[in-house]
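Visitor: quick one: sequence and predicted model below, then my questions.
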Amino acid sequence: MQETILLFFQNIANPFLDSFANICSALGEQTFVIAFIVAILWCFDKKKGFVICSSMLFSVTSMGILKAIVRAPRPFTVLPSIAGKRLATATGYSFPSGHTTTAASFYSALAVAYKKRTLSIISAIMIILVGTSRLYLGVHWPIDVFGGLVLGVSISLLASSKLSKLYEDKKKRYRFSLTLGSIVLVAGSILAILLQAGLVDEVAFSDLMKTLVLSGGGYLGFALEAKKVNYSTEGTAGRKIIRFLAGLAGVLAIMALKLIIPSSLYFLGSMLRYALIGFWATGLYPLIGKSLF
């Protein structure tokens, strides 16, 4: 049954659908989602940004753990009839689909946060498009996409109300962010050291390590913001655009550190970059760029 579904998409493939599937797949990738979340955090609503970001991080971390446990092969590595496309995004094992999990968590959390019928419909369409694109591209089994959809939506729906209440209590939010950030940052750092030493499976744990240190840096940033910064998202449209572009330039600069970190230190370099991106987005940029807020 799963092979039949994948063969259907292979048989209808054409250049237009290839381009469309690549665009849809990008809607569930980290670059797009991170840019969207920081726009909410910096320019629109800190509480909603915290809830959406947390829901997505919980989902993606759970997905990474499942991938490391199940270690399912991807369809294009098993079926000669399936030609995988956009393989640069097909890192790690297959179950569950990371793109689908990310999209399902992000867009469902977005819909819950804003409670607008039109946005809910658009979010549902986005989730379906991302999941379907991964089948069309031949990089996931249908069960991977279904699992990612259930995981992402379930965690966001279950966590959103609790995270919203947590945000209202500044002291509890500070303690929660500091404790969770410290724990997952240490766990991710240990995993990075093990990966660098070649002691654990790179395919199983590389993406999980990046998620853990990104989360760790992000939550330590949330703790810093709650304790010291307390910025405002108000401002004119022009001011918000400048604020967003300046902060995004910082994210891109951190990502560009990859160009100067020796490839022999790839995992330790990745640990540094992803932790810094999380900390920059939620705490450091609001602190040093407060005049733009």
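Guide: Alright, I've got the coordinates.
Visitor: going forward, measure contacts and count neighbours with C-alpha atoms only.
Guide: Fine.
Visitor: unless I'm mixing things up, residue 156 is touching residue 110, no?
Guide: No. Under the contact definition of CA atoms under 8 Å, residue 156 does not touch residue 110, with a separation of 9.1 Å.
Visitor: anything in contact with each of these two?
Guide: Residues touching both residue 156 and residue 110 by CA atoms under 8 Å, 6 or more residues apart in numbering: residue 52.
Visitor: the two - which one has more neighbours?
Guide: residue 156 (29 against 24; other CA atoms under 10 Å).
Visitor: so who does the more buried one touch?
Guide: Counted by CA under 8 Å, 6+ apart, residue 156 has contacts 52, 55-56, 59, 105-106, 108-109.
Visitor: switch the cut-off to 6 Å
Guide: Contacts for residue 156 (CA atoms under 6 Å, 6 or more residues apart in numbering) come out as 55, 105, 109.
Visitor: so the last one sits against residue 52, correct?
Guide: This points to residue 109. Yes. Counting by CA atoms under 6 Å, residue 52 is a contact partner of residue 109 at 5.4 Å.
Visitor: which of these two has more neighbours?
Guide: Higher neighbour count among residue 109 and residue 52: residue 109, with 31 against 28, using other CA under 10 Å.
Visitor: below is an additional structure, to be compared with the one above:
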Amino acid sequence: MYILFLFILFGAIAALMVSGVCQTLDNQIILWFENIRLPFINDVMLAVTDFGISALLVPIMLIFSVVLLVYKRYYSIMLLFLLYLTEKTINHELKGLFARERPAFDHLVNETYYSFPSGHSMNAATIYPFIAYLLVEMIPWLKERQKTVYLITGLCVFVIGISRMYIGVHYLTDVIAGFAIGLALFLLCKKIDEKLSGIRQK
């Protein structure tokens, strides 16, 4: 149900983006973030946004894979990297399909490829919830506090999305679309992992 809703949400956002209905709002949000910029906040947002880039995300995944090895969750390691590769491929293809140019405003970093959907937001919404889910499933102490774990993970993903707009490289619709597809992929992979866990226990 949630997966279907997220795909419908992505389709709706994509339709609004293509029609140009949300462009004025997208522009106003980017300009608002430009107006509130401060050197200290700039540094924080540039650091936060890096948690959605592959150069940092892949090492995090590799370190987490060691934890999965300790817990003998070999199939989860495979799923984690398969999820990442699938998400990256889908994001690249969607960007090529929609070919939306980056915001033509003052940006704090340079990005060379298309804008829709946001790759950083999609990375974060796919991988970090899956890591949080696996930690909750493996560690009893975290399972007892799973709502807190998911809340913190959600806030981190949200801030990464905000950072993309703050630094001027993505519109709001880019970020929401990235979240929608990313979360849908996470939920699909979570279902697969749950099925495999059930088979393994039998």
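Guide: Received it, and whenever you're ready, just let me know what you need. What you are looking at is a predicted structure, and each value in this text was computed from that prediction instead of being measured.
Visitor: circling back: of the contacts of residue 156 of the first structure, closest to residue 71 of the first structure?
Guide: residue 105 (21.6 Å; CA to CA).
Visitor: the closest one matches what in the second structure?
Guide: In the second structure, the residue matched to residue 105 of the first structure (TM-score structural alignment) is residue 126.
Visitor: which SSE is its match in?
Guide: helix 119-138 (DSSP states H and E).
Visitor: swap in residue 102 of the second structure?
Guide: Short version, using DSSP H and E: residue 102 of the second structure is in no helix or strand.
Visitor: which helix runs longest in the second structure?
Guide: helix 172-201 (DSSP state H).
Visitor: about what we covered before: same list (the contacts of residue 156 of the first structure) but as a markdown table, adding distance to residue 219 of the first structure.
Guide: Converted to a markdown table, the contacts of residue 156 of the first structure look like this (distance: CA to CA, whole Å):
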| residue | distance to residue 219 of the first structure |
| --- | --- |
| 55 | 12 |
| 105 | 18 |
| 109 | 18 |
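Visitor: looking at the residues you listed, which is nearest residue 144 of the first structure?
Guide: residue 105 (14.9 Å).
Visitor: residues contacting the closest one?
Guide: Contacts here follow CA under 6 Å, 6+ apart; on that basis residue 105 of the first structure touches 56, 152-153, 156.
Visitor: what residue of the second structure takes the place of residue 125 of the first structure?
Guide: Checking TM-score structural alignment: residue 125 of the first structure goes with residue 155.
Visitor: neighbours of that match, just the number please.
Guide: Residue 155 of the second structure: 11 neighbours (other CA under 10 Å).
Visitor: likewise residue 16 of the first structure?
Guide: 8.
Visitor: which helix or strand contains it?
Guide: helix 15-26.
Visitor: what residues of whichever helix or strand comes after that helix count as buried?
Guide: Using DSSP H and E, the helix or strand that directly follows helix 15-26 of the first structure along the chain is helix 30-43. By 16 or more other CA atoms under 10 Å, the buried positions in helix 30-43 of the first structure come out as 33-35, 37-43.
Visitor: identify the residue of the first structure aligned to residue 76 of the second structure.
Guide: Under TM-score structural alignment, residue 76 of the second structure pairs with residue 48 in the first structure.
Visitor: how far away is residue 218 of the first structure from residue 205 of the first structure?
Guide: Computed with CA to CA, to the nearest Å, the distance linking residue 218 of the first structure and residue 205 of the first structure is 20 Å.
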